[in-house]
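> 3D, please:
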Amino acid sequence: MATDGRLFGDGTRRSKGDQARRYNLLAARLIAELIKNSLGPRGLEKMFVDIMGEVTVTKDGATLLRKIDVEHPAAKVIIEASNAVDNEVGDGTTSVVVLAGALVQKAEELLDIGISPSTISEGYLNGLNIALKALNDISKEYDNTDRQVMERLVRTCIQSKVLAYDDKVAGFVVDAVCTIANFSSNSIDTDDIKIEEIEGMLDAQLVTGIVIDKTIDSSAMPRAVENAKIMLINDELESKRTRADAEIRITSPDQIKSYGEAEALMIKSKVRHIIDSGANVIFSRKGINTLAQHLLTGAGIISVRRVKENDLLWLAKATGATISEKLDHEHDDHHEHGHHHHYDHPHDHDDHSCFAQIPKKCVTSAIVPLLTQFLYCEISLLGRR
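Reported below is the predicted structural model:
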């Protein structure tokens, strides 16, 4: 602790009065200068590299401002304003920062000619009231089921971000929102819309259901199933791997054979349990070995292994199925299958995507990757109608 009565260490400077005010205005203006050239369809993308080396390339103002680390209070206020608009509206995050930066710049000019800060603040508040009144005067009320209005909103949002886009993308967004929206109660959960990037797709596609970016385990399995009965499992259909190093001491060839037969018997027992359950499509978070794949193929069952945990949760939410942790008869009461209207593994996506269609449950948009970061804005915008 310092003995000379000082509260702060060496190198600390104190500013007050007009100097402190100028520093605050400068910090706010620098944040606006940082992202203002990202605004509009001709805006530039920004690249941000964090301390872990992860690279983020985006022209979305809110995404960039959430990444950067600032300490200045005035700069934080601008960032919080952008986040507030993002949470409340879903779009306009860059615009609000650019507008705030312009107001700060004009405030500096007014201070230079001797106008007091209180007068400038009062003038800005009066201007806000005038702007709000003008917006209320020109605003119109529409029914929340008016598709034309919703599509115009989406087009306006997209056109402010990209120079060229397929006009039917706006229809995809509106279709997705209308599928999951409850118009009678004016409620919508935009988390029920999943955006999936699929490499090699040349066109956007909307699927009423779930898209899993995985291939089926065997080419001999069926490619499509109508009225599929889905089973979600989190149990291994392969040899178990120990968490620690382990070894098995075998002294004779018969023991090797017995060990292999015991493993095969365990796999066959689990597969028999799947077959007896009546499921014809299974998604597993863990592995499925070649023996299990062969047995499932013979029973006409489609299997997809090593599905991501989030995708498995999506499937459980969409189908109403429970995730089976153990494949044995002792846990039969904990198994509940999900039902799909249609399951498909199309040939025209390089064998990397499974489509599971569920009417009126949830929506997955398989889209062109260029539009990914923008579609979140449009969905959020319509979700706050």
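
> C-alpha from now on. contacts and neighbour counts both.
OK.

> what distance do you get for residue 275 to residue 296?
The gap separating residue 275 from residue 296 is 8 Å, by C-alpha to C-alpha, to the nearest Å.

> same deal with residue 302?
The gap separating residue 302 from residue 296 is 7 Å, by C-alpha to C-alpha.

> more crowded one of those two?
residue 302 (27 against 24; other C-alpha atoms under 10 Å).

> tally of neighbours for the closest residue to the more buried one other than its chain neighbours?
Spatial nearest neighbour of residue 302, excluding adjacent residues (C-alpha to C-alpha, 6 or more residues apart in numbering): residue 281 at 4.7 Å. Using other C-alpha under 10 Å, residue 281 is surrounded by 25 other residues.

> run this one through as well so I can compare:
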Amino acid sequence: MAKKVFYGDDARTRVLGGAKALYDAVKVTYGPKGGNVVIAKSYGGPTVTHDGVTVAEGVDLPENDDETLGYKVGAELIKQAATKLNKVAGDGTTTVTVLTYNILKEANRLIAAGHNPQELRKGIEEAGREVVAELDKISESIEGKNARVAEVATISAGSQEIGELIAGVIDKIGKDGVVTVEAGQGLEMESEVVEGFSLDRGFTSALFVTDINRQEAVYDKPAIVITDKKLSSIQDVAPILEKLAQAGKKDLVLIADEVEGEALSVMVLNKLKGVFNSVAVKAPSFGDRRKEILEDIAVLTGATVISEERGMNFDNVGLDVIGSARK
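Below you'll find the model as predicted:
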């Protein structure tokens, strides 16, 4: 299919048309009295939601004729804004959709009336800074205010029961706690607070995944081995794997400066064959900060950091350097 290029008023009108189509679908969910949207799927049953970003992602604008060419671009602009806010704040996607569309619409009107697009951009950015500054002045901190947290969570979740449950969890773990949602076996919702530690790192290979749907590697009370060494050969990891196997341990979380090459391959192969369930994790941060974090993890898990600075390696350490943790 030959590509078509649009300019000026025609291009802006097409982009705005796509933005409006997405805006019309998402705006229904706006505010505490927002309604639900039903999204049909190509497989499975329909989804009923009042989450703005979910509605936005469910809108796929076809470009079947000359009239709708360019609509997809406008819709994607709105989606990008909503998705970015969702990643940063986890909410407010409907608000940003409504604001973005109206800014686009007004900018299009002013440009058509002869205003300079670059001057408009500068004005919008300056106005944005002023609005943010004003919002900072009138904003209210709800940290420690369980009832206020419940109000916000209830609006976001669309359920008072869920809102109160979330508020209770946040009250227990604080704003820096990590929340994991799992499907339960019964009909009741419940929460459990587990003392733990969150790392800004994940597994080094997707082949370590144990839960394909959630893309997670999950082990309960695995052996935890921590080292500041770079592991790249079979000889680097074979001694500790043999010691763990002899002790009857089959689950391993290995945190190292780097796990690559043959060392990574043998761990993946053992996991795929069911010989040894393992996951390799690259140590977070750099330099002295990395050493401090590894020591923190060691204290929490009961492990000892296997460090070259101390003359330690997998050949000359025993099982007493190994830690463990709950799921």
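
> just give the TM-score of the two.
For this chain pair, the superposition-based TM-score is 0.51 by TM-score structural alignment, normalised by the length of the second structure; 206 aligned residues with a C-alpha RMSD of 3.8 Å.

> wait, the residue nearest to residue 302 of the first structure sits on residue 230?
Yes - contact status for residue 281 of the first structure versus residue 230: in contact at 5.0 Å, counting by C-alpha atoms under 8 Å.

> give me the aligned partner of residue 173 of the first structure over in the second structure.
Superposed on the second structure with TM-score structural alignment, residue 173 of the first structure falls opposite residue 166.

> for that match, give its distance to residue 4 of the second structure.
Residue 166 of the second structure sits 50 Å away from residue 4 of the second structure, going by C-alpha to C-alpha.

> more crowded one of the two?
Taking other C-alpha under 10 Å, residue 166 of the second structure and residue 4 do not tie; residue 166 has more neighbours (21 against 8).

> the more buried one in helix, strand or coil?
Secondary structure state of residue 166 of the second structure, per DSSP: H, G, I helix; E, B strand; the rest coil, is helix.

> isn't it up against residue 153?
Yes - with contact defined as C-alpha under 8 Å, residue 166 of the second structure counts as touching residue 153 (6.7 Å).

> what residue of the first structure takes the place of residue 18 of the second structure?
Using TM-score structural alignment, residue 18 of the second structure lines up with residue 27 in the first structure.

> residues touching the residue lying closest to that match once chain neighbours are set aside, list them.
In space, and not counting its chain neighbours, residue 27 of the first structure is closest to residue 75: 5.4 Å by C-alpha to C-alpha, 6+ apart. Counting by C-alpha atoms under 8 Å, 6 or more residues apart in numbering, residue 75 of the first structure makes contact with 24, 27, 28, 31.

> mind checking how far the last one is from residue 91 of the first structure?
Distance from residue 31 of the first structure to residue 91 of the first structure, counting by C-alpha to C-alpha: 18 Å.

> check the first one too.
In this structure, residue 24 of the first structure and residue 91 of the first structure are separated by 26 Å, where distance is defined by C-alpha to C-alpha.

> neighbour count winner among these two?
The neighbour count for residue 24 of the first structure versus residue 91, taken as other C-alpha under 10 Å, is higher for residue 91 (23 against 16).

> does residue 280 of the second structure sit in a helix, a strand or a coil?
With three-state DSSP as the basis, residue 280 of the second structure sits in strand.

> map it onto the first structure.
In the first structure, residue 280 of the second structure lands on no residue (TM-score structural alignment).

> tell me where the stretch 151-300 of the second structure has helices.
Here the stretch 151-300 of the second structure has its helices, by DSSP state H, counting those that start in this stretch, at 160-173, 234-246, 261-273, 287-301.

> contacts only, for residue 58 of the first structure.
So residue 58 of the first structure contacts 45, 46, 47, 64, 373 (C-alpha under 8 Å, 6+ apart).

> for those residues, which ones persist in the second structure?
For those, the contacts that are reproduced in the second structure, applying both residues aligned by TM-score structural alignment, their matches' C-alpha atoms under 8 Å, are 45, 46, 47, 64.

> run through the neighbouring helices and strands of the lengthiest helix in the second structure.
When the second structure is parsed with DSSP state H, its longest helix is helix 117-138. With contacts taken as 3 or more C-alpha pairs under 8 Å, 6 or more residues apart in numbering; DSSP states H and E, helix 117-138 of the second structure sits against helix 93-112.

> what residues does the helix it packs on touch?
Contacts for helix 93-112 of the second structure (C-alpha under 8 Å, 6+ apart): 9, 12-13, 16, 19-20, 23, 26-27, 29-30, 51-53, 78-79, 81-83, 85-86, 117, 120.

> which of these are buried? Put it as a PyMOL command.
One line in PyMOL is enough to select the buried ones among those; burial here means 16 or more other C-alpha atoms under 10 Å:
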select buried, resi 12+13+16+19+20+23+26+27+29+30+51+52+53+78+79+82+83+85+86
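
> what's the following helix or strand after the host helix or strand of residue 210 of the first structure?
Assessed by DSSP states H and E, residue 210 of the first structure sits inside strand 209-212. Sequence order places strand 224-226 as the next helix or strand after strand 209-212 of the first structure, per DSSP H and E.

> what range does that following strand cover in the second structure?
So strand 224-226 of the first structure sits over no part of the second structure, by TM-score structural alignment.

> mind listing what's buried along that strand?
Quick answer for strand 224-226 of the first structure (16+ other C-alpha under 10 Å): 224, 225.
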